[in-house]
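Colleague: here is my input; please provide its structure:
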Amino acid sequence: MGKHIIITGTSRGIGFELVQLFAKSGHKVLALSRNEKPIQNLNLKNVTSFSFDLNDNEAYKKVEDFINENWKHVDILINNAGALLNKPFAETSMSEFERVYKTNVYGVAELTRVVLPFMNKTSHVVTISSMGGVQGSMKFPGLAAYSSSKAAVITLTELLAEEYKESGISFNVLALGAVQTEMLEEAFPGYQAPTTALEMAEYIFDFSLNGNKYYNGKLLQVSNSTP
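Modeller: Got it, this is the predicted structure:
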């Protein structure tokens, strides 16, 4: 039986690969990204893609309407979209900090809140965090806004698992190590990560379909290196 999957941040990197993995396995996907063209250009059947900005309050209504009119329920939500800023803390303005948090924290919270009423006891919310957001992990200068925002969604996941534990819906968060994506290249030009976007997407694909049988309210560190 195909499932109904919503994925954010699908125009490139891990999200772009995830959409294709789910589509090829016969699942229905709603792919959300500010730039919907890369997914639309793939012409995948059972994939719907429209422009969606996590910072736009009106955009959430579009998602709600789509689910109501087409699906009625959602099995998996993958909060994958992220904003990465690499800048010395002394030069990071409040508005830059806010921009990162709006995507990485507020957007995750709001989309989850909008989708939850359509979920049932076997549904799974998977949020993509970063090793930099894990307490006690190796930290890097320049990532004050990014890594602290990724720490926030780890705790948010734990809180939601507790608040919704009677519902049977599972909430888990994956802290990824370095993955070779366009976002990483933009922030750290020339750095070569040990893991490709497709390799990581394959792990997340499997985890989102099966991980809720074993985990709820858990942080899993998905990294084969330090960092």
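Colleague: going forward, measure contacts between C-alpha atoms and count neighbours the same way
Modeller: OK.
Colleague: all helices of the chain, in order?
Modeller: Along the chain, the segments classed as helices by DSSP state H run 13-24, 37-40, 59-66, 94-101, 107-115, 144-163, 182-187, 197-210.
Colleague: here is the second sequence; please produce its structure so I can put it next to the first one:
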Amino acid sequence: MSKNIIITGTSRGIGFELVQLFAKAGHNVLALSRNSKPIEALQLKNVASLSFDLSENNDYKKVETYISSNWNQVDVLINNAGTLLNKPFSETTIEDFEYVYKTNVFGVSEMTRIVIPFMKQKGHVVTISSMGGVQGSMKFPGLAAYSSSKAAVITLTELLAEEYKETDLSFNVLALGAVQTEMLEEAFPGYQAPTTALEMAEYIFDFALNGHKYYNGKLLQVSNSTP
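Modeller: Sure thing, here's the model as predicted:
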């Protein structure tokens, strides 16, 4: 049975692959990204691509309007969009932190809050975090804003599972290790990750559709390497 899926951060990397996997499997997808063109160019049926910025308050109305007009419910939300900043802490300003947190934390929070009322039965919210956000994991200089923002959404996920435990909804977070994406290249130039964007997308695809049967309020570390 086809499901209604919302994915953020779909212009490249894992999000771009996810849209194609869900579309191929016959699901309806709302793809959200600041740059909607890469998905539009694929011309996939069952896929709508909206230009959307998680840090722009007015953009959330676009999402509400789309869901209300086209779908009767949302089955899966994948909070995949993320902003990376690699900068020595001594140079990282309050504006830098605000910029990163606006997308990686506040954006995840607001998108989830907007979508929850449309989730009727067995809805699953999957948030993509990073191994750098996991307490006790290996940390890297320059990623203070990024990794701490990824830690914040891990705790947020646990809190949402608790707050909505009387409902049918599930909230889980995946802390990804190194995946060969443009974002990894920006953080660790020249590093070759053991996992491709498509391989990771295939894992997330399956988890988004089935993980809520086994997990709620859980952090899963999806990593076979350091970083």
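Colleague: and of the helices of the first structure, who's closest to residue 73 of the first structure?
Modeller: When these are compared by CA to CA, helix 107-115 sits nearest residue 73 of the first structure, at 8.7 Å.
Colleague: picking that back up, can you list the helices of the first structure in TSV and add mean neighbour count and distance to residue 172 of the first structure?
Modeller: Conversion of the helices of the first structure to TSV gives the following (neighbours: other CA atoms under 10 Å; distance: least, CA to CA, whole Å):
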stretch	mean neighbour count	distance to residue 172 of the first structure
helix 13-24	21	17
helix 37-40	17	26
helix 59-66	15	22
helix 94-101	16	19
helix 107-115	18	12
helix 144-163	20	6
helix 182-187	15	23
helix 197-210	17	9
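Colleague: export those to a markdown table and tack on distance to residue 30 of the first structure?
Modeller: Listed next are these as a markdown table, based on distance: least, CA to CA, whole Å:
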| stretch | distance to residue 30 of the first structure |
| --- | --- |
| helix 13-24 | 8 |
| helix 37-40 | 10 |
| helix 59-66 | 9 |
| helix 94-101 | 23 |
| helix 107-115 | 12 |
| helix 144-163 | 22 |
| helix 182-187 | 22 |
| helix 197-210 | 15 |
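Colleague: out of the ones you listed, nearest to residue 80 of the first structure?
Modeller: In this view, the helices of the first structure are compared for proximity to residue 80 of the first structure by CA to CA, and helix 13-24 is the closest at 6.5 Å.
Colleague: after superposition, how close is the closest one to the second structure?
Modeller: Using mean CA distance after the TM-score superposition for the first structure, helix 13-24 of the first structure ends up 0.1 Å from its aligned counterpart in the second structure, as a mean over the superposed pairs.
Colleague: give me the residue at the spatial middle of the second structure.
Modeller: With distances taken as CA atoms, centre = their mean, the second structure has residue 80 as the residue nearest its mean C-alpha position (1.6 Å).
Colleague: so residue 201 of the second structure makes contact with residue 20?
Modeller: No. Because the distance of 9.7 Å does not satisfy CA atoms under 8 Å, residue 201 of the second structure is recorded as not touching residue 20.
Colleague: sorry, back to before: of the helices of the first structure, which approaches residue 72 of the first structure most closely?
Modeller: Of all the helices of the first structure, it is helix 59-66 that lies closest to residue 72 of the first structure, at 8.8 Å by CA to CA.
Colleague: which residue range of the second structure does the closest one align onto?
Modeller: Aligned by TM-score structural alignment, helix 59-66 of the first structure corresponds to residues 59-66 of the second structure.
Colleague: can you tell me what sits against the matching stretch?
Modeller: Residues outside stretch 59-66 of the second structure that contact it (CA atoms under 8 Å, 6 or more residues apart in numbering): 52, 53, 54, 111, 114, 115.
Colleague: just give me the closest of these to residue 139 of the second structure.
Modeller: For the contacts of stretch 59-66 of the second structure, the residue nearest residue 139 of the second structure by CA to CA is residue 54; the value is 26.1 Å.
Colleague: quick one: that closest one from residue 163 of the second structure, how far?
Modeller: Distance of residue 54 of the second structure to residue 163 of the second structure, computed by CA to CA, to the nearest Å: 23 Å.
Colleague: residues contacting the residue nearest to residue 137 of the second structure when sequence neighbours are not counted?
Modeller: Nearest non-adjacent residue to residue 137 of the second structure, counting by CA to CA, 6 or more residues apart in numbering: residue 131, 6.6 Å away. Taking CA under 8 Å, 6+ apart, we find residue 131 of the second structure in contact with 137, 138, 175, 176, 177, 221, 223, 227.
Colleague: turn these into TSV, including neighbour count.
Modeller: Shown next, in TSV, are these (neighbours: other CA atoms under 10 Å):
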residue	neighbour count
137	11
138	11
175	20
176	21
177	21
221	15
223	18
227	19
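Colleague: any chance of these in TSV, with distance to residue 74 of the second structure too?
Modeller: Converted to TSV, the contacts of residue 131 of the second structure look like this (distance: CA to CA, whole Å):
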residue	distance to residue 74 of the second structure
137	34
138	36
175	23
176	24
177	28
221	26
223	29
227	34
